[in-house]
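In: Test case, fold it:
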Amino acid sequence: MTPMHLRNAPRWQTPLLLLLMAWALLAGLGMREPMPADEPRFVLAARTMVETGQWLFPHRGIELYAEKPPVFMWLQAASYLLVRDWQVAFLLPSLLAALLTLWLSGDLARRLWGRHAVPYAVFGLFVCLQFALQAKRAQIDMVLVGMTTLSLWALLRYLLEKPSPWLLALGTFAAGLGTVTKGVGFLPLLVFIPWLWVRLKSRQALPPHRGLHALAGLAGFIAGAGVWLVPMLSVALTSADPALHAYAREMLFKQTGTRYANAWHHVKPAWYYLQTMLTLWLPGVLLAPWLLPAWWRRVKRVDARHALLLGWALLVLVFFSASPGKREVYIFPMLPALAVAAAPLLPGLLRRRAVRATLWAYMAVLVVVAGALGAWLLAAPPERLQSLVEGRGMDMDTVAQLGRWLVGFAMVAAVAMFAIARASRHRVGVALVTVTAALWTAYGMGFMPALSPDSSAQALMQRVGQRIGPDAELAMLGWREQHLLQADRPVTDFGFKQPWVDQWQHAHAWLLEAPERRWLFLRKEAIGPCLDPAKVVDIGASNRRAWILAPGDAWREGCDVPADWSADVSED
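Out: Here you go, the predicted model:
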């Protein structure tokens, strides 16, 4: 969103807000380590690609990582080769995808509604919490949204602006590339369903040269998906390695159709995405009582622009709601389309007193909650904070740092709101962009760097290195990706998904080769029956788990792990 009465606003206003937005997205780049969930896993695979030169089949330790295609990891590895700094490189793909998504949303709004709609689409997308949250995380979803938005941009131009086969090919290429980035990248192709509905309602004939255009679209999708599928399948199918065959089956079947139709985790009820919209889509979702009737009127009169944008978003929502497995990021690709669909309506809505009051109230609640939470963190006695820090490896200095940043954000946001409201209460859009920029600046430069040493396991692995000394060898059992990533030396692992008994047997043989200089790092709950508890070392807590070190001489002489033994621990 942007200020009321754009034509009467100072010329510097929109450029200044754009600078604030760009600053907020950049803030904190290079100031933290990869943190769960997902980030350490992808960075570990990308780092292995750079170190080994094996880019086609990503690895997690000694095992193939067959849960996601490698395209996102390619982008991280390529970013590292460009900047030579993992702290910067691992976040660059998400940042660049966010900037691309903002530009595409603004350009699409310009083509559909005119230049006046551009800042409303761009700022309307930026102020929704989920957008910047994903832009500042090293997960696949921001890059996926960049690709789906590019695909939708090209396909909508093809369907509404000019039927160029090159636009169609670009749209399907982006969808194909998105599919091998994360399996649902094909979703922009669903836009043809509401397009057919518009054609039927308006009694328009299908365009000529359908065969040539269909061929261009098919070629574009195959080229996009083939970026990874063709070399992967050519190597896997011609190899005698059963691990590569298993990898191909896992990626092509289990992680696509089976994951969608018969999800084995993240199982949620059908209404789950309603709570996602009511929280992560703030403050945009607060305008739903005004936007939904206005959208409905435009769809009823067969406005092709709104019918395609909203019809596609509805199909995406239905698609993900039908699967038992649900995560809040799954419906993220809808958000740019909805921001573009809202753009022509926002100038009128922001003239309404009720809309302005709702948005001012949202900002006031955000400031009050942040300030109160920060003050509590600074003033509460340590025993009251014990449940917050317990198991996370955090100390009171970290808690105090979080409290100071929360109070600082609340003060800056409150001053900005007061100054803007005093100038004109109608400039709620300016205040909203400013407060949002302050929030994500504090998040990037304060909250995440404060949490990074503990959440990323950096502090834990530093203690491990200091305890065992520079000349010791380290192996891990029951590890998480952040531990392997943050280790200060080459580490031996015995697999990530291997049965516990197999890992323990390999660990036993490894320790016995040089017990005087070898150490085993593992979860405290997973201590095996052959380790002497009196000789293990408690090394601390991280990620809500306790961790120990076992020296080589902690193995009880003559003890073998029973073949049916398994650690009674829960997964992270």
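In: can we go C-alpha only for contacts and neighbour counts from here?
Out: Noted.
In: which residues does Ala526 contact?
Out: Shown in contact with Ala526 (C-alpha atoms under 8 Å, 6 or more residues apart in numbering): 478, 567-569.
In: one more, for comparison:
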Amino acid sequence: MLKTRASRETWLLIVMALLVLGAGLGLRDPWPSDEPRFALVARHMVESGQWLFPHRGLELYSDKPPMLMWWQATLYELIGNWRVAFLLPSLLAALGTLACVHDLGRRLWTRRVGLYAAWSLLFALHFTFQAKKAQIDPLIVFFITLANYGLLRHLLLGPAWRWWWLGWFAAGLGVITKGVGVVALLMLLPAALASWWGWPRVTLHVRCWRFWLGPLMFLLAIALWLLPMVVTALSTGSAEYRAYMDDILFRQTAKRYSQSWDHHQPWWYFLGTMPSMWIPAFLAVPWAIPAWWRRLRRRDPRYLLLLGWWALIVLFFSIPDGKRDVYILPSLPMFCLALAPLLPGLLRKRSFQWTLAVFTALVAMLTLGAGIAVLTGQPGFESKLMGSRGIDSTVTASLAWAAIAMGCWGVVSLAAWGRRRAHVAVLSTLTVVWVLYSLVGYPLLNDSSSARGLMHNAGLRIGADAELGLVAWKEQNLLMADRPAVTFGFQKKWDVQLREGVDWQARSPENRWLLVQEDALLACVDRRRIELAGIANRRRWWLVRADAVIGPCEPTAEERAREHAMQARQVDE
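Out: The predicted structure is shown next:
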């Protein structure tokens, strides 16, 4: 009976993870900010056969290593569907992260603790939100969590040298995924302290030769990408490849950390990020802190390693000026693992149950309020949504009814479980929120958010035989174009792109059109002769014929300043 119950509980977790994280797979195209960029790079890999040096249009893309794009391109080669392939790496990575947390909790404590850890992570808003996006972060979270898994299997349950080597290798894979995979190795600092203080159950064995194979495995994983890239860049003599190598190895790593040029935030930024984005799990922290302290005083190394590593990650990313919420996302799985042994006791506390009930009520009120506000047109939610996204009232009404359904389900969940099992009400409410958001929201918002609708309308207007050039374009424009579109660089100044676009158009004026972002239009373009192609991603896009260009496209000082400000603001969108 115990085995049957354990099996049912495990399968329930698996089914719920697939439902929450997998809902909507195949129902949408890539959405900004990063998804179209990575999908565009992956598609270029498939079409060109050039996998070592990724391209964004005509230019090399050196902001991130190509690991995620490799996954997307490989999965497309296997299944032949971009709508599935671009999101599948995130889904697989999230499921792998949950598996690591579940198994580690089971081994360090009990089977039930492993389940609590996985449930806490699955429904943490930050984790679920990122796991349903095709960005690098779910993949880096998986590799760092896998590294932690291997290291902890050796440090706390060892000696286990194969897991020790795997932990170092996974950290190396994290480095060639986003560069910050090395933070997994900070786990060695609290482990070294525990060993120095003589705490029980900690295994290091620094004097054993097998210990030093770990760093070699770390370097081996990095060399899988770094070595062929550097050799190719240096041997070909290509200035473009050399610039790519210098940018990705130096500017995008060490310089980005020491001299951040974007996303400036105060030192305490993450102290606000965790309470707001790691809920509902983070709601337990006021009760967990004294419990953690008692266990640390009892010299339990499991808590020292997990909590110490979490604190080191927060400290590491708090030092530079540039901060984003996703930077500390890799520490969330270990936070949930450290919290899980306390949850059975916390869930018996009436105060904690009341806290969860209040959270569920807030989710229900917010979704209900948003839905009703859109339906009634107050306070202008519907008009703002239609104006910025370019969607019609039918779409906004459908979204509103979906939000009302979420809120009503939250109310029903509270009525059913709110008094003594508010945690079940939380999980029930969030499940419906994520599933409805995916199954209803994805199809309704896709045309606007992915620019598919915009590019379809532009293609219909110019005709099947016309050529299309893109000025001040975003990756989703090129990705969703219904024909091979011409670009004039991505990082070039917009006025330069416009001049080159006008010159290209002038060579065949009867058959060539330009699609131009509104903020890039200069005085050389007669606004009376251009056509609105549509609105997508809060931007207006215009179709420009050759006869709409009435003079040289040289920006005034005011236009240049405005263009520079707009281009800088959009650089990371």
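In: related to what we said a few turns ago, mapped onto structure 2, which of the contacts of Ala526 of structure 1 hold?
Out: Using both residues aligned by TM-score structural alignment, their matches' C-alpha atoms under 8 Å, structure 2 keeps these contacts from the contacts of Ala526 of structure 1: 478, 569.
In: Most neighbours among the contacts of Ala526 of structure 1, which one?
Out: Gly478 (24 neighbours; other C-alpha atoms under 10 Å).
In: contacting residues for it?
Out: Gly478 of structure 1 neighbours (C-alpha under 8 Å, 6+ apart): 496, 522-523, 526.
In: taking these one by one, which sit in strands?
Out: 522-523 (DSSP state E).
In: which of the contacts of Gly478 of structure 1 show up in structure 2 as well?
Out: These retained in structure 2, by both residues aligned by TM-score structural alignment, their matches' C-alpha under 8 Å: 496, 522-523, 526.
In: could the residues you listed be laid out in JSON lines, adding distance to Glu161 of structure 1?
Out: What follows is these, written out as JSON lines (distance: C-alpha to C-alpha, whole Å):
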{"residue": "Phe496", "distance to Glu161 of structure 1": "51"}
{"residue": "Leu522", "distance to Glu161 of structure 1": "59"}
{"residue": "Arg523", "distance to Glu161 of structure 1": "59"}
{"residue": "Ala526", "distance to Glu161 of structure 1": "61"}
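In: hmm, back to that, taking the contacts of Ala526 of structure 1 together, which two end up most distant?
Out: Gly478 and Asp568 (11.6 Å; C-alpha to C-alpha).
In: my guess is Leu129 of structure 1 meets Leu278, correct?
Out: No. Leu129 of structure 1 is beyond contact range of Leu278, at 10.7 Å (criterion: C-alpha atoms under 8 Å).
In: Just want to know which of the two has more residues nearby.
Out: Leu129 (18 against 13).
In: Pull the contacting residues for that one.
Out: By C-alpha under 8 Å, 6+ apart, the residues touching Leu129 of structure 1 are 280-283.
In: quick check, nearest of those to Pro119 of structure 1?
Out: Pro283 (16.5 Å).
In: Structure 2: which residue goes with that closest one?
Out: Mapped onto structure 2 by TM-score structural alignment, Pro283 of structure 1 lines up with Pro280.
In: equivalent range in structure 1 for stretch 446-454 of structure 2?
Out: Aligned by TM-score structural alignment, stretch 446-454 of structure 2 corresponds to residues 452-460 of structure 1.
In: Repeat that for stretch 309-326 of structure 2.
Out: Taking TM-score structural alignment, stretch 309-326 of structure 2 hits residues 312-329 over in structure 1.
In: Buried residues in that stretch, which are they?
Out: 312-313, 315-317, 320-321, 323-326, 329 (16 or more other C-alpha atoms under 10 Å).
In: where does the spatially most central residue of structure 2 land in three-state SS?
Out: Centroid check for structure 2 by C-alpha atoms, centre = their mean gives Gln135 as the closest residue, at 3.9 Å. What DSSP: H, G, I helix; E, B strand; the rest coil gives for Gln135 of structure 2 is coil.
In: What is the aligned counterpart of it in structure 1?
Out: In structure 1, Gln135 of structure 2 lines up with Gln139, judged by TM-score structural alignment.
In: Give me the distance between its match and Arg11 of structure 1.
Out: Per C-alpha to C-alpha, to the nearest Å, Gln139 of structure 1 is found 37 Å from Arg11 of structure 1.
In: Cheers, nothing more for now.
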